[in-house]
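Engineer: Dropping a prediction and its sequence here:
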Amino acid sequence: MGNNIRITKKFDFETAHALYGYDGKCKNIHGHSYKLFVTVIGKPITDKSNVKYGMVIDFGDLKKIVKEEIVNVFDHATVFNKNTPHVELAKDLEALGHNILLVDYQPTSEMMVLDFAKKISKRLPKQIMLHSLKLQETETAFAEWFAYDNN
């Protein structure tokens, strides 16, 4: 029997985006109150002399990683796909003092969660694995990423 434990931390951030070429209302700039659930898996530290004894990862350490990589970058930003004509709109808004984030993908929940998985995974200690991400865009809609779907 293994000792792997999954722990999850939830993050909230506000982000606007527009989906270039989309055939519905989401082609217009609009915002969401995103909720991001980050689940990692690992074994609790067994060394009693370690200040993190009994923890898989300190929630504060996980918070620091996700805040630096995701929340502080995306919160109150407007996200556009830089490979579309939206780049011109982005330049205009940026000149007016708006917080603009240009990404190399269509900023859907699906593509954002893929981006987040890469960024968070790179920062985790080697004995901790990213297990899953759940990015909730609205009360009833979310995208999920699982490590075992991506091996």
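Structural biologist: Thanks, I have it.
Engineer: Could you use CA atoms for every contact and neighbour count after this?
Structural biologist: Noted.
Engineer: hang on, F80 packs against L89?
Structural biologist: No. With contact taken as Cα atoms under 8 Å, F80 and L89 are classed as non-touching, separated by 9.0 Å.
Engineer: quick one, which of these two is more surrounded?
Structural biologist: Taking neighbours as other Cα atoms under 10 Å, F80 and L89 compare with F80 leading, 26 against 13.
Engineer: In stretch 56-75, which residues are buried?
Structural biologist: Buried residues in stretch 56-75, counted by 16 or more other Cα atoms under 10 Å: 56-57, 62-63, 65-67, 70-71, 73-75.
Engineer: scratch that, stretch 42-56 is what I was asking about
Structural biologist: By neighbour count on 16+ other Cα under 10 Å, the buried set for stretch 42-56 is 42-44, 55-56.
Engineer: Now, the residues you listed that are in helices?
Structural biologist: Among those, no member falls in helices (DSSP state H).
Engineer: Can you tell me which of those residues is closest to H98?
Structural biologist: V56 (38.9 Å; Cα to Cα).
Engineer: Does that closest one touch K43 like I think?
Structural biologist: Yes. Between V56 and K43 a contact is recorded at 5.4 Å, counting by Cα under 8 Å.
Engineer: who touches both of those two?
Structural biologist: 5, 128 (Cα atoms under 8 Å, 6 or more residues apart in numbering).
Engineer: and here's the other structure:
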Amino acid sequence: MATIRLTKEFSFEAAHALEGYDGPCREIHGHSYRLFVTVKGEPSTAEGDPKCGMVMDFGVLKRIVTEEIVGRLDHTLILRATAANEELRATLSRQFGNIAEVDYQPTCENMLADFAQRIEARLPQGVQLWSLRLHETATSFAEWFAEDNRPGA
């Protein structure tokens, strides 16, 4: 049977600030993120399987990514949880309800590593995460590839 890759696109709106950064991105600013999730596997060949002919149901992939990424981050302010910005986070939390605290600098690159772990943990047996692409803007994106992130790669 052939190995097939499936890709689904997602989008979410979020703001972030890069603590300690030496450029304009140290300020709170927002992005219209576009996330492309690609998985690979072999389509089911079991005649009695309602998913016969599919690597995975696009609806299942949508549910996983929505629960793990989009639902958590859409319309949030993403800030690194450090002692240096604890007061800022507390002040903003009194006014705004959607502040996502992460244990890493919320760059596109670090977000992808986080997303990969979250998605991989939820994929059905026999389906592998192949790649992620996260656009911060129409012309700027970062990519994560499984082959670069496996032992011995």
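Structural biologist: That came through, no problem. In this text the structure is predicted, and so the values were computed from the model without any measurement.
Engineer: Looking at the buried residues of stretch 42-56 of the first structure, which is nearest D115 of the first structure?
Structural biologist: G42 (22.0 Å).
Engineer: where exactly do the helices run in the first structure?
Structural biologist: 59-66, 72-74, 86-95, 109-123.
Engineer: Kindly reformat the buried residues of stretch 42-56 of the first structure as a markdown table containing distance to I128 of the first structure.
Structural biologist: Shown next, in a markdown table, are the buried residues of stretch 42-56 of the first structure (distance: Cα to Cα, whole Å):
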| residue | distance to I128 of the first structure |
| --- | --- |
| G42 | 5 |
| K43 | 8 |
| P44 | 10 |
| M55 | 11 |
| V56 | 8 |
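Engineer: In strands only, show me the residues you listed.
Structural biologist: Taking DSSP state E, the ones among the buried residues of stretch 42-56 of the first structure that sit in strands are G42.
Engineer: farthest-separated two in the buried residues of stretch 42-56 of the first structure?
Structural biologist: G42 and M55 (9.2 Å).
Engineer: so who does the residue nearest in space to the middle of the second structure touch?
Structural biologist: The second structure has F115 as the residue nearest its centroid, 3.5 Å off, counting by Cα atoms, centre = their mean. By Cα under 8 Å, 6+ apart, the contact set of F115 of the second structure is 68-69.
Engineer: repeat for the one 5 residues further on
Structural biologist: Shown here is E120 of the second structure, whose contacts under the criterion Cα under 8 Å, 6+ apart are 128-129.
Engineer: Next, format the helices of the first structure as TSV and append distance to N150 of the first structure.
Structural biologist: Output for the helices of the first structure, formatted as TSV (distance: least, Cα to Cα, whole Å):
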stretch	distance to N150 of the first structure
helix 59-66	20
helix 72-74	24
helix 86-95	30
helix 109-123	10
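Engineer: What distance do you get for the closest residue to H29 of the second structure other than its chain neighbours to T45 of the second structure?
Structural biologist: The shortest distance from H29 of the second structure to any non-neighbouring residue, by Cα to Cα, 6 or more residues apart in numbering, is to A15 (5.2 Å). Look at A15 of the second structure and T45 of the second structure: by Cα to Cα, to the nearest Å, they are 44 Å apart.
Engineer: Compute the first-to-last residue distance for stretch 22-35 of the second structure.
Structural biologist: Using Cα to Cα, one end of stretch 22-35 of the second structure lies 26 Å from the other.
Engineer: Next, the buried residues of that stretch.
Structural biologist: The neighbour-count check on stretch 22-35 of the second structure (16+ other Cα under 10 Å) flags 30, 32-35 as buried.
Engineer: All good on my end, thank you.
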